[in-house]
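J.: predicted structure and sequence below. I'll ask about it afterward.
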Amino acid sequence: MRLPDPGQSAPAATALPRGPHPAWIVAAVAFVTLIGAAGFRSVPSVLMNPLHEEFGWSHGTIGAAVSVNVLLYGLISPFAAALMDRFGIRRVVASALVLIAAGSGLTVFMTQAWQLMLTWGLLVGIGVGSMSMPFVATITGRWFVRQRGLVTGVLTAAGATGQLVFLPLISALATEHGWRLPAVLVAAIALAVVPLVLLFIRDFPSDMGVTAYGAGPGDDTGMRTRATGGAARALTVLATVARKPVFWLLAGGFAICGASTNGLIGTHFVSAAHDHGMPATTSAGLLALVGVFDVAGTIASGWLTDRVDSRYLLVGYYSLRGLSLLILPMLFAPEVEPSMWAFIIFYGLDWIATVPPTVALCREHFGVDGPVAFGWVFASHQIGAAVAASGAGFIRDIQGDYDLAWLIAGGLCAVAAIMSACIRRRSPVDGAVVA
């Protein structure tokens, strides 16, 4: 089927008579793109020890560079969602991939810590931030009505898949050939994805003359809307949603989510395992295995989000995650014991299972501004991750181990569960907030 030129006026939306709905093609390319973004973002956790050994930079210094990356990954997200409204999904995502390629490729020339901040921190952080979870919310919000929660779970699981694909490969390459080869590989893969985005991603279903998947008669989901200002809209939405307590409850819980996943486990698990005598390739394999179970857990969470109150899901996810972190310090050993296998399986199932219910709550409470609002909620996720990435590194430098970091994170997860329980339900009939 020939795709229409994006510059042409959109034809009237009609249903396709046969064949797969274009929404599934767009979702498939988005899945591949998100796999890459997740893989690019997870690379620094594997390179922490090689960089420390070659340059003598402390874990806190390298963790600070990772903090810049994850902080920008979050702060760019709401603006990226608004820019997708203004300039289109294809242009924003393709530009982001080019930034990632530049940032990763330039690291091979660095000799100072500030250059790590500039390349992997600034350039890659902006790039992956432009393809973060608000990208998922934009795709699902425009292209899907039916099975929206499930597709949200599948696309979110792409992050785990990227981690699964990249971490063992990056670890093996860094061990055998040094850290520079993986950096070049990331740059090459980022550039290779650009043509897929330009060829197959479309901004709205109406651009292809179809309706959103599952849209009924009179449903205008997926119809092209008038472009609005990117940065201005992002800030306007923030000013609006910040007046509602539900926004701060979601943002606070998601900040703790980021601290306990990307910031702590994602950045420091390999280093912590190395402290206990476990080979880097083994610990990287365990972290990748988290990604295997995260795929199943996040897809299941999306399925549950279509059927169960999202608030209850968040309470359960955060509570169980906190308990697992409290016992983690007792599980590290030179060899992988059965108890560590149990932790990896459980933590994988819970890793980003919080995303589908959080997206659903943003859509429920903020309506058409839901994707941009979720961008700001996700920004809090990355602020929490940035604080944990730096904080855990400094705890390691001062205490000589990560034990205190795991315990703090476990306690914070209990706080997130309480915050989720305080979110009030919104009536589907009149939009009123009820108990």
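T.: Structure received. Residues are numbered from 1 along each chain as shown.

J.: all contacts plus neighbour counts: C-alpha atoms, from now on.
T.: Noted.

J.: starting at the chain centroid, how far to the helix or strand where L191 lies?
T.: Counting by DSSP states H and E, the element that carries L191 is helix 180-200. Remark: helix 180-200 is offset 18 Å from the chain centroid, using Cα atoms, centre = their mean, to the nearest Å.

J.: can you check stretch 107-115 too?
T.: In terms of Cα atoms, centre = their mean, the gap separating the centre of stretch 107-115 from the centre of its chain is 26 Å.

J.: and V186, how far is that from L123?
T.: V186 sits 13 Å away from L123, going by Cα to Cα, to the nearest Å.

J.: now tell me what touches stretch 346-364 from outside.
T.: Residues from elsewhere that reach stretch 346-364 (Cα atoms under 8 Å, 6 or more residues apart in numbering): 137, 149, 152-153, 156-157, 250, 257, 261, 289-299, 301-302, 305, 310-311, 313-314, 317, 321, 324, 369-371, 373-374, 426.

J.: looking at those, which are in strands?
T.: When the contacts of stretch 346-364 are checked against strands using DSSP state E, the ones located there are R426.

J.: narrow the contacts of stretch 346-364 to just the buried residues.
T.: Neighbour counting over those (16 or more other Cα atoms under 10 Å) leaves 137, 149, 152-153, 156-157, 250, 257, 261, 289-299, 301-302, 305, 310-311, 313-314, 317, 321, 324, 369-371, 373-374 as the buried ones.

J.: comparison target, given below:
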Amino acid sequence: MSLSTTTRRRVHRAWYVAAVAFVAILGAAGFRATPGVLITPLQDEFGWSTGTISLAVSINLVLYGLTAPFAAALMDRFGMRRVVAIALLLIAAGSGLTVLMTASWQLLLFWGVLVGLGTGSMALVFAATVVDRWFVRHRGLVTGILTAAGATGQLIFLPLLAQLAEGPGWRFASLTVAAAALAVVPFVWWLLRDRPEDVGTTAYGDRAASRSEANEHSEGAPSSGGGATQERKTANAAVRAVTVLAMAARTRPFWLLAGGFAICGASTNGLVGTHFIPAAHDHGMAAPMAAGLLAVIGIFDIVGTVASGWLSDKIDPKVLLGVYYGLRGLSLMVLPGLFAATTEPSMLIFIVFYGLDWVATVPPTVALCRRIYGADGAVVFGWVFGAHQVGAAFAAVGAGLTRDHLGAYDLAWYGAGALCLLAAGMSLAIGHARGR
């Protein structure tokens, strides 16, 4: 076998980077899965209201979102490896320190601020940055796979955390998350690299760059790619993030994308992710069983998100978003009538359907940001994702207050369903992307 044949068959370095990114996002997802599991135990031990605990969740969600655009710029300035490693350490510190809590303000600090900053520094913006730097081919597919890492983390952690919270106690659940986040740090530092040129290669599928590089080497000319990279690295991360926001905010697609994604966050992380378990508990369902249903959502979310990534390479992303939001809204309208003490077939159908649709919105949203805003697409998506988490925060608090004052979550489910139908219309109104 010739050397050239061996080289062609060698696995591209981009796939190793994607693999470690998947593991890192999976590790961060551990604490993202805990709010719904811990609400009832914290109420039982400290007597805190649903609204108080939901406020900590909302701070977490807001910081998770608003940190994202700055994290994208920080990854340009300091590199993905450093930012992601520090983010995982913040998650571990926040989740570990919760075991020492004695007052509600400590919940806001540890669970809200530290973990919010840590998870906001990676997750979906991290995925978008990896895809933009390391892939030209299969971008939609890889975006779907990395997005599904969060669902995989939920699938792994939720049943375990629910059992720990019911058995040894919620403190064991928090320490488990801290240990999982710490375990990922060595893999990130060892295997993750910031850009293809750092290891002497090009992005996967970038044949034009490969030919240009070959010509430059053959002619003895210096590569021109390093100048642009260095310029990005020396730019002030905060200034770039704000500058990109100012540019994007002058365009109509940004507000449609951000508005739709805010509703996406409200109907997933903020409402279902935070309040599904206590809502099921209100109807007599045991917390581990409800957590198991959320884990099933995680299973089908993997399928739905990867499929959505594949479809985003073939179908107009705005059409996909319109379909996803519309179907999600209709499903939320019927959810209040499905809760029961046992798992009925109708609830299982909802769980499967909602799982397929959970974050299927991410790949087409990333694709639209990339098409419309080009090289600034990852930072723009960071701000759009910030809107996602602001929407999630409002939903987390709003649903908690609804439960406290009305004694049930029904109004929250119906309201979220109506908003999703609005998001479907907003997505279809985005129009054709510039430069398409």
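T.: In hand now; what should we look at? Given the structure is predicted, the values throughout are model-derived calculations rather than measurements.

J.: thinking again about what came up before, distance from the chain centre to whatever helix or strand comes next after the helix holding L191 of structure 1, please.
T.: Going down the chain from helix 180-200 of structure 1, the next helix or strand is helix 230-241, by DSSP H and E. What separates the centre of helix 230-241 of structure 1 from the centre of its chain is 21 Å, taken as Cα atoms, centre = their mean.

J.: so where is helix 230-241 of structure 1 in structure 2?
T.: Alignment note (TM-score structural alignment): helix 230-241 of structure 1 is matched to residues 237-248 of structure 2.

J.: so how much does that stretch differ from structure 1 once superposed?
T.: For stretch 237-248 of structure 2, the mean distance to aligned residues of structure 1 following superposition is 0.5 Å (mean Cα distance after the TM-score superposition for structure 1).

J.: list the buried ones in that stretch?
T.: Neighbour-count burial for stretch 237-248 of structure 2, with 16+ other Cα under 10 Å as criterion, is recorded at 237-238, 240-242, 244-245, 248.

J.: touching, V241 of structure 1 and F247? I think so.
T.: Yes. The pair V241 of structure 1 and F247 qualifies as a contact (Cα atoms under 8 Å) at a distance of 6.2 Å.

J.: now the end-to-end length of stretch 254-264 of structure 1.
T.: Taking Cα to Cα, the span from the opening residue of stretch 254-264 of structure 1 to its closing residue is 14 Å.

J.: quick one: it aligns where in structure 2?
T.: Using TM-score structural alignment, stretch 254-264 of structure 1 corresponds to residues 261-271 of structure 2.

J.: try stretch 108-122 of structure 1
T.: Using TM-score structural alignment, the residues of structure 2 aligned to stretch 108-122 of structure 1 are 99-113.

J.: same deal with stretch 27-44 of structure 1?
T.: Using TM-score structural alignment, stretch 27-44 of structure 1 lines up with residues 18-35 of structure 2.

J.: residues contacting the equivalent of L155 of structure 2 over in structure 1?
T.: Matched across to structure 1, L155 of structure 2 falls on L164, judged by TM-score structural alignment. Residues in contact with L164 of structure 1 (Cα under 8 Å, 6+ apart) are 39, 287-292.

J.: cutoff 6 Å now
T.: Contacts of L164 of structure 1 were listed using Cα atoms under 6 Å, 6 or more residues apart in numbering, and they are 288, 291.
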